[in-house]
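Trainee: next comes the sequence, and after it the predicted model I'd like to discuss.
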Amino acid sequence: MRRWMRPAALVLALLAGAGTTGFTADPVPPAGSAPPPAPPLDPDLAAQVDELARAALTNGVTGAVVGVSDPDRGSYLQAYGTADAAGTPMTTDVHYRIASVTKTFTAQAVLRLADQGKLSLDDPLEKYVPDIPHGDEITVHHLLGMRGGVYDFVADEEFMAQYVADPLLPGWTPYDVLEIIRAHADEATPPGQATVYSNSEYVLLGLVIEQVTGRSAQQYTTSVIEDLGLPETSYPATAALPEPFTHGYMNTDSQLAPTDPAAEEPRDVTLSNPVVPFTAGAVISTVPDMTHYAEQLATGTGLAPETARLRQEWTPLTSTGIRVQYGLGVLQLGDWVGHNGSIFGYSDMVSHLPEEEASVVVMVNAADGEAVPADDLWAGIVRLLYPDSLPTW
């Protein structure tokens, strides 16, 4: 299971047009209208969070950042370890690749276009991207909910071998993804039968955005991010990260790309081509921005009320263990609403607990797109602070 590739599984979605045509969402409230900051987290709880975070600095993870925002229990923002193998202290404002949390912005973009009447969620994929297996049956709605049955291109062994060898993959385009999908036509399934995570479906949504808007997916997604008021969040056009940033490393227990036993430090994979994950995983942010965004995501900020409701019509991703479900570009893990991700060098979880109006965000600086090291740290913090919030099936 690859995640940015792939969403969290700690045991490890309609209406045509989705809203009134021409609807214009209420603007995001200005920063000055925000409620007063929460008090600090209880020192004893903070010390336990610290212990959990420091214990997570293993298997190539040199540093982590944790953000907690709770109007009752208090707020907490703390960095741990180092931002690189050279020993530079980790800070809370570092930029990192948010991996599959990008999908939440892609879904926001598509749903906004639906609210504006520029596309319908019932539109067939074939209208925008031709020659995809079952493309005349797959709808935009199916793609948003991971119910399109499209082959996940990251499962292609030849692609993955090339990506592991060189994460910069010069010359790669989203159309290379289409060729992989078409080459695996016999592994596609008819849409609407099951909820199965596929990065390909969110690459296809990026191409839908481009066809509908006449702009690049990078440009349009940037406008969505700006409208949400997230100043440290960006969709990069190059392999570079904004300053300050944490280096990203391949986790040393990776099954996908085993670490050379002779290596003195984990493999640095900070630089990677954002066109490879595209609208399935290219966005960069910080923990403070994502802590603010977690509530926006869970409450449907920027969408018509009916669209926000539709976005959280869940379908199961698992059938045992902790309840994991998918909506339209958003994950429900237990009672938490958000998303997680893993890409070369970075793993994170962005989550909001509506009943408590609380958000917990975690970032660690080692991953391989397969393992999601942030999940275990996030789960430990959530079980400490909100022990009843992870119900099982």
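Mentor: Okay, I see it. If you're wondering where the values come from, they're calculated on a predicted model, not measured in any experiment. Residues are numbered from 1 along each chain as shown.
Trainee: only C-alpha atoms from now on, for both contacts and neighbour counts.
Mentor: Will do.
Trainee: now the strands for the stretch 101-250 of the chain?
Mentor: Counting by DSSP state E, counting those that start in this stretch, one finds no strands in the stretch 101-250 of the chain.
Trainee: residue contacts, the closest residue to Ile132 other than its chain neighbours?
Mentor: Nearest residue to Ile132 in three dimensions, chain neighbours excluded: Arg182, at 6.3 Å (Cα to Cα, 6 or more residues apart in numbering). Residues near Arg182 by Cα atoms under 8 Å, 6 or more residues apart in numbering: 131-133.
Trainee: in PyMOL, how would I select just the buried ones from those?
Mentor: The following PyMOL line selects those of these that are buried, judged by 16 or more other Cα atoms under 10 Å:
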select buried, resi 132+133
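Trainee: format the contacts of Arg182 as CSV; extra columns: distance to Glu201.
Mentor: Output for the contacts of Arg182, formatted as CSV (distance: Cα to Cα, whole Å):
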residue, distance to Glu201
Asp131, 14
Ile132, 11
Pro133, 12
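Trainee: Tyr197 is in contact with Ala280, correct?
Mentor: No - using Cα atoms under 8 Å, Ala280 is not in contact with Tyr197, being 11.2 Å away.
Trainee: comparison target, given below:
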Amino acid sequence: MKKIFIAFMSLAFLCVSCAGFGQNQAAQLDTLMQAYTSLNKFNGTLLVTKNGKVLLNKGYGYRNLANRVLHDKNSVFQIGSVTKQFTTTIILKLQAEKKLSVQDPISKYFPQYPKGDSITIENLMLHTSGIYNYTNDRTFMQNEVTKPANMEKMMAMFKDNPLGFTPGKGWSYSNSAYLLLGYIIESVTKKPYEQIVHDYIFKPLKMTHSGFDFTHLQDKYKSTGYFAVTEKDTIPSTIVDSSVSFSAGAIYSTTEDLLRWHQGLLKNIVLTNAQQEKAYTPVKNHYGYGWSIDSVYGKRVLSHGGGIHGFTSNFSRLPADDVCIVLLSNASSGGLSKITNDIYAILYNKPYEVPRARKAIVLAEDKLKQYIGEYTINERLNLVIELKGSELIATPTNQRPAVLHPEKEDNFFVKEPDIQLKFTRNDKQEIDGFILFQNGAEVKCPKIK
């Protein structure tokens, strides 16, 4: 359910060594994951296939840290927003059965919905509805998500909020929109959303370890979710009730079940090729019907990440070469996109770096003072850097401060997650900003004060 955004978080990590092309790909993948795991940058399971062959399907770290139960390929995780592609698949199936149309206005199903005549089912799937995202309500997400909630309660959280833009004219990630899709599915079929997904997808694909009610799941392979897994601390998470995440993010699954999902799509078992091509057509922000569409080394990649209390996931497919990458983690920390990029590099014999611990050096106080100031990361996020004692302290907007550790002059890192800062200088050799490196992305952040 997690919205995709760039945030400044506090974590230390380093990628240094280059790829070892002498190893076979399975060994390279395992070496990479062992490195991420040893640095507390991954805790979960990974499955990788190429050309229909499983190269690796293995657990790393702990299913339950308190009891020291290790992960294996059978571990069960919540997959968060990866759920969305299952929801849009049902919508396409129902459209093929002429039970609805993606061009239907939502007022057809919710007659009292404000401006419902101007919002279509397709807008909901594409995140172009402008509907307020209920997971932006921090109080609710911190205090209420463990409690069951019916449709009326959930819709009350966003229905009367003003639209962020004219439907179809903008793009904004909205879990609320995907809740509405689930309610529409129930309205059309007169059956619970969960049963429809089971009957249309899980059952024909034999996804026997997938479901919805993670709170009450009794399974020895069930993973315990953690808000944090670090050298110093582990913080178990609460479980979001499936009625709250619902059709936006309630599914739990395993790596092998998600491989069955990938194979079912490749073989057109659940959707026809034409239906899939429609789903994989990006309209705005590289987004289709519950899929992010991008390319790797000139080949189309279909993917979606997920984040829900205590769990993160990334499901990535390159259909042309029957590549499927499933990363499931029982920790809320990010970084799975970076790991996915490294895996693609291994699969296509491109350079990559194996992570290892960064080492801080000591910089004199007069050198540290030159980095003091305020910087802009994005329109909602600034970073204030201060010198306190002998340490540079970075405080992002509405977030906890973190110590910036110097690796060399103009290059700093923090001790969780995968973030580095490289300061830049103008013609007068004055600091004028920094480049933020996170999850494989680079963001230029100018100095404003």
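Mentor: Received the coordinates, thanks. Everything numeric in this text was worked out from a predicted model, so none of it was measured.
Trainee: which of the contacts of Arg182 of structure 1 show up in structure 2 as well?
Mentor: Retained in structure 2 (both residues aligned by TM-score structural alignment, their matches' Cα atoms under 8 Å) from the contacts of Arg182 of structure 1: 132-133.
Trainee: ok, now how distant is Ile343 of structure 2 from Tyr113 of structure 2?
Mentor: If you measure Ile343 of structure 2 against Tyr113 of structure 2 using Cα to Cα, to the nearest Å, the figure is 44 Å.
Trainee: scratch that, Thr272 of structure 2
Mentor: According to Cα to Cα, Thr272 of structure 2 stands 33 Å off from Tyr113 of structure 2.
Trainee: quick one: the helices in structure 1?
Mentor: Assigned helices in structure 1, in chain order: 43-55, 102-115, 140-144, 157-165, 174-183, 199-213, 217-227, 287-299, 305-311, 373-385 (criterion: DSSP state H).
Trainee: what range in structure 2 does the shortest one sit on?
Mentor: Per TM-score structural alignment, the counterpart of helix 140-144 of structure 1 in structure 2 is residues 121-125.
Trainee: how big's the offset between that stretch and structure 1?
Mentor: Taken over the aligned residues, the distance from stretch 121-125 of structure 2 to structure 1 averages 1.1 Å (mean Cα distance after the TM-score superposition for structure 1).
Trainee: chain center to that stretch: distance?
Mentor: Relative to its chain's centre, stretch 121-125 of structure 2 lies at 20 Å (Cα atoms, centre = their mean, to the nearest Å).
Trainee: repeat for stretch 232-249 of structure 2
Mentor: On Cα atoms, centre = their mean, the centre of stretch 232-249 of structure 2 falls 14 Å from that of its chain.
Trainee: got the buried residues for that stretch?
Mentor: Using 16+ other Cα under 10 Å as the burial criterion, the residues of stretch 232-249 of structure 2 that qualify are 236-249.
Trainee: next step: those residues restricted to strands.
Mentor: Counting by DSSP state E, those place Pro236 in strands.
Trainee: just the buried residues of stretch 232-249 of structure 2 now: which is nearest Lys93 of structure 2?
Mentor: Ser247 (15.4 Å; Cα to Cα).
Trainee: counterpart of the closest one over in structure 1?
Mentor: In structure 1, Ser247 of structure 2 lines up with Thr279, judged by TM-score structural alignment.
Trainee: got it, and Gln103 of structure 2?
Mentor: Matched by TM-score structural alignment, Gln103 of structure 2 corresponds to Asp122 in structure 1.
Trainee: pretty sure that match contacts Thr139?
Mentor: Yes - using Cα under 8 Å, Asp122 of structure 1 makes contact with Thr139 at a distance of 5.4 Å.
Trainee: which one's more surrounded, those two?
Mentor: Thr139 (22 against 18; other Cα atoms under 10 Å).
Trainee: how close does the closest residue to Pro124 of structure 1 other than its chain neighbours get to Val150 of structure 1?
Mentor: Leaving aside its chain neighbours, Pro124 of structure 1 sits nearest to Thr139 (4.3 Å; criterion: Cα to Cα, 6+ apart). Going from Thr139 of structure 1 to Val150 of structure 1 by Cα to Cα gives 12 Å.
Trainee: mean per-residue distance, stretch 288-297 of structure 1 versus structure 2.
Mentor: Per aligned residue, stretch 288-297 of structure 1 averages 2.3 Å (mean Cα distance after the TM-score superposition for structure 1).
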